[in-house]
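**Student:** here are the coordinates; sequence isn't available:
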């Protein structure tokens, strides 16, 4: 069993990691336990009562966090004609059509998110095997395939977070940086939970959110008492 380092042990000293706390308290504890020399990302893991092997129980979506992610998101826009100027004006870091696709086929991948207009998707599909495994493939379900390319770019630059439940039924998503402080992180987490709740599959029966934990990049995870989630969302 791997041993934790001195800083990790110091961060969890006096804390009961098995105890389930309120949503707000879990965020506060995660921030307090941060010990890295860099501004750590705060992540949440939500175990959902769904079976992703059935398409009607797949949970996938996106949310615009009110306080952003605290990082510079590099956006690539696949478009042509007047839409290129629109994407550039909105802040896209790289814009193009067939030329951009050829560049990516050559091994260039210096961007974090991608958007595309619907008329470009046939060509973008040629690099689906490159973009897909890296989570970079534009998708209409999360708003990254649209003719309103300017809006899509602005949302991503502002901190739009895409999420998708994994094979085990767990959804992972970042909610910001430790430097945000607990209050802003809670605002971002509330926006995420509201979105996840809103897209609950109708075929999902029983308890939807089975468990939730909050942790920083290097720090310990703090478990949430799921009975406090409703109160947190109504506050």
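**Tutor:** Great, that's in hand. Worth saying up front: this structure is predicted, and the values here are computed from it rather than measured.

**Student:** For the rest of this, base every contact and every neighbour count on C-alpha atoms.
**Tutor:** OK.

**Student:** quick one: the strands in the protein?
**Tutor:** 41-48, 60-64, 75-78, 94-96, 113-116, 160-164, 170-177, 209-216, 221-223 (DSSP state E).

**Student:** Of these, which is nearest residue 29?
**Tutor:** strand 221-223 (7.2 Å; C-alpha to C-alpha).

**Student:** Put this next to the first one:
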């Protein structure tokens, strides 16, 4: 019994729940279980994927974060811990500092809070062109319409008296009897069945597509090809016409389409910097006259919210409203 007494004494030191009712074998087994070294199973890791060291570390960190949340520990982690997990916050520079040196230089000529007269804005736009190429001069008009309403979805065409300065390639899809007149008017691509074969190959080598009314049903199959590119002929834009020669002449002479986008803004290029202020002013006035004529009768608030002019890569210039 001396052996059992010694074992019970050792078990008491180890705070084991045994008594003299247990057998010597049971007491020895309990003591042996405590004395045995604990083996820690190493987690198998992979070079990549969910079992990689990085993924396992992230999973442990996430579990630790969730455990802190459940226990109500909302204390912020130290800066060192945050930086170790997420890295330092990037320094965001002002937009103008992220532009090129040429842009920053010319932008200083534009007074940020000043609203310029139309003629002055056009002259300033030409001066503040940061590009070495002959950039386009663009007008951006924010309207007070709701483009989701069918009667406020502004869309029209305008013939710019001095053209756009861009070389426009015009395609005509019409019966063979109209081909000669279309070519004489300056059409770059003319065809009927041959044009369909071109569309089958998704060969788009034109900027404007003109079609006769009777040929429009044949283009329905290619709506997904032409529509997203803005090339689907439309009566409102004058590209569905019985007189294809006239439509080609107008397109080549500077007839352009404009429409309000989802943000209720109309964008239009009215020429090149090389046009000079006088020609740009003529084109701008033609556009604003056309836009004025498109004012929806159902509109209750202001038609024009704001107007800006800029070159392709130049700074925006605020312009006083010329449309009531």
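**Tutor:** Okay, I see it. Remember, it's a predicted structure, so these values are computed and weren't measured experimentally.

**Student:** about what we covered before: Serialize the strands of structure 1 to CSV and add fields for distance to residue 143 of structure 1.
**Tutor:** Formatted as CSV, the strands of structure 1 follow (distance: least, C-alpha to C-alpha, whole Å):
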stretch, distance to residue 143 of structure 1
strand 41-48, 22
strand 60-64, 8
strand 75-78, 13
strand 94-96, 18
strand 113-116, 8
strand 160-164, 10
strand 170-177, 17
strand 209-216, 25
strand 221-223, 31
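
**Student:** want to throw the ones you listed into CSV with distance to residue 131 of structure 1 and mean neighbour count?
**Tutor:** As requested, those are exported to CSV (distance: least, C-alpha to C-alpha, whole Å; neighbours: other C-alpha atoms under 10 Å):
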stretch, distance to residue 131 of structure 1, mean neighbour count
strand 41-48, 23, 21
strand 60-64, 17, 18
strand 75-78, 12, 27
strand 94-96, 15, 20
strand 113-116, 9, 27
strand 160-164, 15, 19
strand 170-177, 19, 22
strand 209-216, 27, 22
strand 221-223, 30, 25
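
**Student:** Compare those and give me the one nearest residue 230 of structure 1.
**Tutor:** strand 209-216 (10.6 Å).

**Student:** Can you list the helices and strands that the closest one packs against?
**Tutor:** Using 3 or more C-alpha pairs under 8 Å, 6 or more residues apart in numbering; DSSP states H and E, the elements in contact with strand 209-216 of structure 1 are helix 23-32, strand 41-48, strand 221-223.

**Student:** And the helices in structure 1?
**Tutor:** Secondary structure of structure 1 (DSSP state H): helices located at 6-12, 23-32, 82-90, 98-105, 121-124, 128-131, 149-158, 182-198, 229-234.

**Student:** Let me know which of the ones you listed is the nearest to residue 50 of structure 1.
**Tutor:** Among these, if distance is taken as C-alpha to C-alpha, the winner is helix 182-198, at 12.2 Å.

**Student:** average distance between that closest one and structure 2?
**Tutor:** Averaged over the aligned pairs, helix 182-198 of structure 1 sits 0.5 Å from structure 2 after superposition, using mean C-alpha distance after the TM-score superposition for structure 1.

**Student:** how much does that helix deviate in direction from strand 41-48?
**Tutor:** With axes from the mean of the first three to the mean of the last three C-alpha atoms, to 10 degrees applied, the angle from helix 182-198 of structure 1 to strand 41-48 works out at 30 degrees.

**Student:** buried stuff in helix 182-198 of structure 1?
**Tutor:** 182, 184-193, 196 (16 or more other C-alpha atoms under 10 Å).

**Student:** Format those as TSV; extra columns: distance to residue 81 of structure 1.
**Tutor:** Shown next, in TSV, are these (distance: C-alpha to C-alpha, whole Å):
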residue	distance to residue 81 of structure 1
182	44
184	39
185	39
186	41
187	39
188	36
189	38
190	39
191	35
192	35
193	38
196	36
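
**Student:** by contact count, what packs against the helix or strand harbouring residue 5 of structure 2?
**Tutor:** Using DSSP states H and E, the secondary-structure element containing residue 5 of structure 2 is helix 2-13. Where contact means 3+ C-alpha pairs under 8 Å, 6+ apart, helix 2-13 of structure 2 is packed against helix 24-35.

**Student:** which residues in structure 1 does the helix or strand just after the helix it packs on match up with?
**Tutor:** Counting by DSSP H and E, the next helix or strand C-terminal to helix 24-35 of structure 2 is helix 53-70. Under TM-score structural alignment, helix 53-70 of structure 2 has no counterpart anywhere in structure 1.

**Student:** And stretch 289-300 of structure 2, by the same measure?
**Tutor:** So stretch 289-300 of structure 2 sits over residues 194-205 in structure 1, by TM-score structural alignment.

**Student:** Quick one: end-to-end length of that stretch, please.
**Tutor:** 18 Å (C-alpha to C-alpha, to the nearest Å).

**Student:** Residues contacting it, please?
**Tutor:** The contact list for stretch 194-205 of structure 1 (C-alpha atoms under 8 Å, 6 or more residues apart in numbering) reads 49-50, 56-59, 61-63, 208, 233.

**Student:** Quick check: the farthest pair among those?
**Tutor:** 56 and 233 (25.4 Å).

**Student:** which non-adjacent residue is nearest the aligned residue in structure 2 for residue 58 of structure 1?
**Tutor:** With TM-score structural alignment as the criterion, residue 58 of structure 1 lines up with residue 153 in structure 2. Among residues not flanking residue 153 of structure 2 along the chain, residue 147 sits closest, at 4.6 Å (C-alpha to C-alpha, 6 or more residues apart in numbering).

**Student:** what residues are up against the one you found?
**Tutor:** 153-154, 260-264.

**Student:** circling back: is it possible to get CSV of the helices and strands packed on strand 209-216 of structure 1 that adds distance to residue 82 of structure 1?
**Tutor:** Output for these, formatted as CSV (distance: least, C-alpha to C-alpha, whole Å):
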stretch, distance to residue 82 of structure 1
helix 23-32, 44
strand 41-48, 37
strand 221-223, 47
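
**Student:** Name the nearest residue to residue 137 of structure 1, sequence neighbours excluded.
**Tutor:** residue 131 is the one closest to residue 137 of structure 1 (C-alpha to C-alpha, 6+ apart), at 5.0 Å.
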